[in-house]
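Colleague: Need the 3D shape of this:
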Amino acid sequence: MMDTSDTFLARVGALESEAAGHYEVAAQHALNAGDLELEIFFQNLASLARMEAGEALGGSLPVTALLPRIRPIEMEKPRSAVKVISDEALDLFRSLERALDLKRRSHSYYATMAVLAPEPGLRKMARAFAHDDAAHLTEIETWISRMTA
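Modeller: Below you'll find the model as predicted:
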């Protein structure tokens, strides 16, 4: 059975809340690395995610709504004696990779719901979320390309 309105909104709230928390941490990594432009980008993503989560969670949700679990990405810092890049740059790169993973997951969910949701209103809302996430995916990929060029 496809998501109902309440379940869809609960999932949006969970996905966007998780993302907002990550983007805030990523903004701090960007600041620590001295990249103010990337810090602003992450702060904007965090604000958008908090706004979307707040709108989604604004209504009452059923106690039984199943929220998606997003597995954390485990990454370790290199333990070699020679540091190739700074910890700040490494943290920033990992933050971008995690942001890309989060956006891919939410985009996949929204794109699926845009096609399969039982209600036209949900399909329309999911299309809008999928469209926004596609644009953010492109922006994050651009930032990763800049760092690795």
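Colleague: alpha carbons only for contacts and neighbour counts from here, please
Modeller: Will do.
Colleague: The residue lying farthest from the centre of the chain: what secondary structure?
Modeller: Here the chain reaches farthest from its C-alpha mean at residue 81, the gap being 33.4 Å by C-alpha atoms, centre = their mean. Following DSSP: H, G, I helix; E, B strand; the rest coil, residue 81 is assigned to coil.
Colleague: Which stretches in the protein count as strands?
Modeller: Using DSSP state E, the chain contains no strands.
Colleague: Show me the helices in the protein, by range?
Modeller: Counting by DSSP state H, the chain has helices at residues 5-32, 36-57, 87-116, 120-148.
Colleague: Second chain to compare with the first, below:
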Amino acid sequence: MHDSDMFLASVNALESEAAWHYQRAAQRALDAGDAELEAFFLNLAELARMEAHEALSGKQLPVAVNLPRIRPIEIERPRTAVKVESDEVLDLHLALERALDLKRRSHGYYAMMAILAPDPDLRKMARAFEHDDAAHLGEIERWIARLTA
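Modeller: Take a look at the predicted model:
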């Protein structure tokens, strides 16, 4: 297996997991009646699916390539006897925190691969993904600030 195959498999795994989470987060936003946040999460899901597809760009990875196992980021709802926030607001906050964790993880990976990838085209792709993730990190942080204001 080539390093480039593992990089592409990792991009596919990271972005596919992120798309799945963002789709679920969009449903939470819809359930809470926040159409603007739903649209934001749907946009992130679509971008993640596009990045996963772009990484492979129709290329079939060798059968020997197993997608890397991505350790899930667990965020549990705090157990408390006193309700400070509604369940919907808490669910949205947790969804945004999970989105922030996912973006930080992929941003860090892409930043590292922008330097270490064995192929110049892969480094270029990693830099583009890193740049996009940096912008998304800022957007997610603004949503968190808005929700907690």
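Colleague: Just put the helices of the first structure in CSV and tack on mean neighbour count and distance to residue 75 of the first structure.
Modeller: Shown next, in CSV, are the helices of the first structure (neighbours: other C-alpha atoms under 10 Å; distance: least, C-alpha to C-alpha, whole Å):
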stretch, mean neighbour count, distance to residue 75 of the first structure
helix 5-32, 22, 15
helix 36-57, 18, 20
helix 87-116, 19, 8
helix 120-148, 16, 17
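Colleague: Dump the ones you listed to a markdown table, plus distance to residue 68 of the first structure.
Modeller: Putting the helices of the first structure into a markdown table (distance: least, C-alpha to C-alpha, whole Å) gives the following:
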| stretch | distance to residue 68 of the first structure |
| --- | --- |
| helix 5-32 | 6 |
| helix 36-57 | 14 |
| helix 87-116 | 10 |
| helix 120-148 | 16 |
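Colleague: Now which residue in the second structure aligns to residue 62 of the first structure?
Modeller: Matched by TM-score structural alignment, residue 62 of the first structure corresponds to residue 62 in the second structure.
Colleague: Nearest residue to the middle of the second structure?
Modeller: Most central in the second structure (C-alpha atoms, centre = their mean) works out to residue 18, at 3.6 Å.
Colleague: what sits against that one?
Modeller: 45, 48, 99, 102 (C-alpha atoms under 8 Å, 6 or more residues apart in numbering).
Colleague: mind redoing it with 10 Å?
Modeller: Each residue near residue 18 of the second structure by C-alpha atoms under 10 Å, 6 or more residues apart in numbering is listed here: 12, 24, 44-49, 52, 98-99, 102-103, 106.
Colleague: Surely residue 33 of the first structure touches residue 147?
Modeller: No: shown here, residue 33 of the first structure and residue 147 do not form a contact pair, counting by C-alpha atoms under 10 Å, at 11.9 Å.
Colleague: anything in contact with each of the two?
Modeller: With C-alpha under 10 Å, 6+ apart, residue 33 of the first structure and residue 147 have common neighbours 89, 92.
Colleague: I figured residue 12 of the first structure hits residue 52, correct?
Modeller: Yes: counting by C-alpha under 10 Å, residue 12 of the first structure does reach residue 52; the two are 7.6 Å apart.
Colleague: Spit out the residues that contact those two alike.
Modeller: Joint contacts of residue 12 of the first structure and residue 52 (C-alpha under 10 Å, 6+ apart) are residue 129.
Colleague: picking up where we left off before, pull the number of nearby residues for the match of residue 62 of the first structure.
Modeller: 10 (other C-alpha atoms under 10 Å).
Colleague: picking up where we left off before, separation between the residue farthest from the centre of the first structure and residue 94 of the first structure?
Modeller: Distance, residue 81 of the first structure to residue 94 of the first structure, using C-alpha to C-alpha, to the nearest Å: 20 Å.
Colleague: wait, residue 73 of the first structure sits on residue 94?
Modeller: Yes: in terms of C-alpha under 10 Å, residue 73 of the first structure counts as a neighbour of residue 94; the distance is 9.4 Å.
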